[in-house]
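# build me a model from this:
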Amino acid sequence: MSGVSRRVVMTGVLAAPMLARAQAGAPIKIGEVNSYTSQPAFLAPYRNSWILAVEQINAAGGINGRPLETIFRDDGGKPEDAVRHAGELINNEKVDLLAGGFLSNIGLALGDFANQNRKLYIASEPLTDALVWARGNRYTFRLRPSTYMQCAMLVEEAAKLPARRWAMVAPNYEYGQSSVRWFKELLTRAKPDVEFVAEQFPALGRIDAGATVQALAGARPEAIFNVTFGADLTNFVRQGNTRGLFEHRSVVSVLTGEPEYLEPLGDEAPEGWIVTGYPWEQIDNPTHTAFRAAYKARWNADPKLGSVVARDTVTAIAAALRKTSAIETEALIATFRGLTFPTSFGTGDVTFRAIDHQSTLGAFVGKTALRNGRGTMTDWRYADGAKYFPTDEVVRTLRTAPV
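So this is what the prediction gives:
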């Protein structure tokens, strides 16, 4: 895991003891639970950026003189382990709040745990809409743009395509299922004459790419909506290239423009796919340039999207802690509702909506391209998350629990 041992990931306590002793007050403890060993491509750079962000905050005097301390736990991609770790962090480590989560099913498990135990949980990465809508609760907030938001961004582009016959491929769990559901619903609204001719839902991490590609090709779609990521995406692209699945077909794909998933494809990276992602090397503004340089200096590596997600999560937590008069759950909830903080993208401020606890962080939408044997994004734009929500009236019907 990029030089980070499993032991450190599982039990590592992030704090500079000498600095903590020099500062007034006890540390503010964050319990961070994530799938470090099962999703290292995203979470190794995520953890590195988290460490850097906390180091910078503590070097500047901490939070009103109190240092931040993070206690990391690895759930191994298992919801039951995530919940067990959360309980241990609250009961034994006495953390002040919980954070993290990658897979949607784990985010939902941690959100339910936070609700039952009345502890604040800041979900950094899980994308399922249920986290803030159907199973949302007053103790759970989410940073990343949701499946609905990212599908709405992509449908804006997909609706411009001449394609009428669409096929779907997505991992068979909450995130994949909800992505397909929203894409179909939103595209149908935009183009009522579209037809969905095939759906493939391979098991997460166990895609039979050859069979999946054959089934999709057999339906003769004019366009494909893809939700696979990680190793599943690599296998899907390789088999699709080999069997000519993508020839003369448009592909719209969630997350594929993220360097965690695009760069491992090397010279097999597809060209012309419409994607959400992170063109890290092309974003040229003072905030992002400073972030990119600091990350490079600390880790001798370029940032990934996970790096931004971690830094923005820490930035949001620090902003809330600085504003509240008491480090306790109800005070923090009141502060997070409507909290505004800057994103490392350098695209302006982000707000946690009071109505559903979803942040307005956006995503970059563009097309994949192959440059010097490496996948990248081109023709990209930043899609402000605040513009990609259903109406407040619809949100109130989707969110079953009061905020």
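# rest of the way, CA atoms for contacts and neighbours
Will do.
# the helices in the stretch 151-300 of the chain, which residues?
Assigned by DSSP state H, counting those that start in this stretch, the helices in the stretch 151-300 of the chain fall at 174-190, 209-218, 230-242, 259-262, 286-299.
# please give the structure of this sequence too, so both can be compared:
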Amino acid sequence: MITARALGSLAFAGAVALTFGRAASAQDTIKIGELNSYKTQTAFLDPYKKGWELAIEEINAKGGVLGKKLEVISRDDGSSPGDAVRVAEELVTREGVNILAGTFLSNTGLAVTEFAGKKKVFFLAAEPLTDKITWQNGNRYTFRLRATTYMQVAMLVPEALAAKKKRWALVYPNYEYGQAAAATFKEMMKAKQPDIEFVTEQAPPLGKVDAGAVVQAIDDAKPDAIFNVLFGADFAKLVREGGTRGVFKDRTVVSVLSGEPEYLDPVKEEAPVGWIVTGYPWDKIKIPEHATFLAAYQKKYNDYPRLGSIVGYATMKSLAAGIAKAGSTDTEKLITAFRGLDVVGPFGPFTYRASDHQATAGAFVGKIALENGKGTMTDIKYVDGATVLPSDAEVKKLRPAAE
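Below is the predicted model:
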């Protein structure tokens, strides 16, 4: 007969075994806390998650890093700066991570950047484009992968100048990313083309564009050219309404991100042919590293990658490279390792600059075209991010309180 004391002893032994089992398991993995706006930005972030899952699978299949498997603990940040900070806190305190990665919207990215600085936690901002993450609001704990607002606008400005148009309309979402993109475009264009005129600025709330009113206001201003920063569902509404009304006809349109499959695919045959864009022509890229990535991605998912897939994949490859170089997950050692870290991604090699913690990963520039009833890019060229970033001396002025 089993006594109450015996049962208690067994329960205690089981609890101890479970505790040690968890400890042993934790010691066998390196935890990465990942947070993103999965529920609201599905077009980009579903492929993004597939990208990082593929990278983790490849890394772990080769033995992991420092002899340990990488384990990603992922959470939704609610597309809210406040929720993002709360989730980041939970990942650090409850899950015990000291490496954070992810975020999509610029405002959530900035919130986690501030959190990382205050809590002294390493943060790799994957997608948010605001320049403030690595410049004005930058800190020693935060690095960023994606080509920034400034970088992508700088890639498009030569094409905008070549169009030789004087009267420009601006369309952008009314939050950090859109405001910064418009301001940077105006500043760069004015410096090179002093007689330029900005005849209207349309800045609808993110996700709430009244496309009819916006395109009517653009048409009423009679611009020669349009600079667009809307993306996602806002982009689709602008394209359809503007196309129906003929607002884009005989006007040069320069547009950030609009060549990404995430945003081109939903508009299908209504893709705005001739727009000059940054994007991801996945089926036209001849880079060897991309060919390897593409084959692996299609084999795993039976689907083609989107730009989000590239970002997710390169995020985890960057963290693996940084941890390996550091020989540790210690925060200060990771910071030292990431400063000047060389990584090979699907677009080839790039570097995390020591001066501002910004990666030099670039982007493709080209024109939107229609092929088989779908939007794609043509006349493409890859612009290395290093060629459109300010010098280290300039960065010192832009990043005054980072250290």
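# closest to Ala386 of structure 1 out of the helices of the stretch 151-300 of structure 1?
When the helices of the stretch 151-300 of structure 1 are compared by CA to CA, helix 174-190 sits nearest Ala386 of structure 1, at 17.0 Å.
# equivalent range in structure 2 for that closest one?
Taking TM-score structural alignment as the measure, structure 2 aligns residues 176-192 with helix 174-190 of structure 1.
# got a list of contacts for the matching stretch?
Residues outside stretch 176-192 of structure 2 that contact it (CA atoms under 8 Å, 6 or more residues apart in numbering): 105-107, 129-130, 149-150, 153-154, 157, 161, 170-173, 196, 229-230.
# now do 6 Å
Here stretch 176-192 of structure 2 makes contact (CA atoms under 6 Å, 6 or more residues apart in numbering) with 106, 130, 149, 172.
# measure Pro67 of structure 1 to Tyr175 of structure 1 for me?
35 Å (CA to CA, to the nearest Å).
# which of these two has more residues huddled nearby?
The neighbour comparison of Pro67 of structure 1 against Tyr175 (other CA atoms under 10 Å) goes to Pro67, with 29 against 21.
# ok so, going back, the match of helix 174-190 of structure 1 vs structure 1, mean deviation?
Comparison of stretch 176-192 of structure 2 with structure 1 after fitting gives an average deviation of 0.5 Å (mean CA distance after the TM-score superposition for structure 1).
# what does Lys249 of structure 2 correspond to in structure 1?
Alignment note: Lys249 of structure 2 maps to Glu247 in structure 1; criterion TM-score structural alignment.
# tell me the spacing between that match and Val365 of structure 1.
In terms of CA to CA, Glu247 of structure 1 sits 22 Å off from Val365 of structure 1.
# looking at those two, which is more packed in?
The neighbour comparison of Glu247 of structure 1 against Val365 (other CA under 10 Å) goes to Val365, with 27 against 11.
# I'd assumed Trp380 was in contact with the more buried one.
Yes - counting by CA atoms under 6 Å, Val365 of structure 1 touches Trp380, with 5.3 Å between them.
# list the contacts of the residue lying closest to Gly25 of structure 1 once chain neighbours are set aside.
Among residues not flanking Gly25 of structure 1 along the chain, Arg66 sits closest, at 5.2 Å (CA to CA, 6 or more residues apart in numbering). For Arg66 of structure 1, the contact set (CA under 6 Å, 6+ apart) comprises 24-25, 27.
# filter those residues down to the ones in helices?
Judged by DSSP state H, those include no members of helices.
# now structure 2: which of the residues you listed match?
Of the contacts of Arg66 of structure 1, the contacts whose aligned counterparts also meet in structure 2 (both residues aligned by TM-score structural alignment, their matches' CA atoms under 6 Å) are Pro27.
# now the nearest residue to Phe246 of structure 1 once chain neighbours are set aside: how far from Ile224 of structure 1?
Nearest non-adjacent residue to Phe246 of structure 1, counting by CA to CA, 6+ apart: Gly240, 6.3 Å away. Between Gly240 of structure 1 and Ile224 of structure 1 the computed distance is 11 Å (CA to CA).
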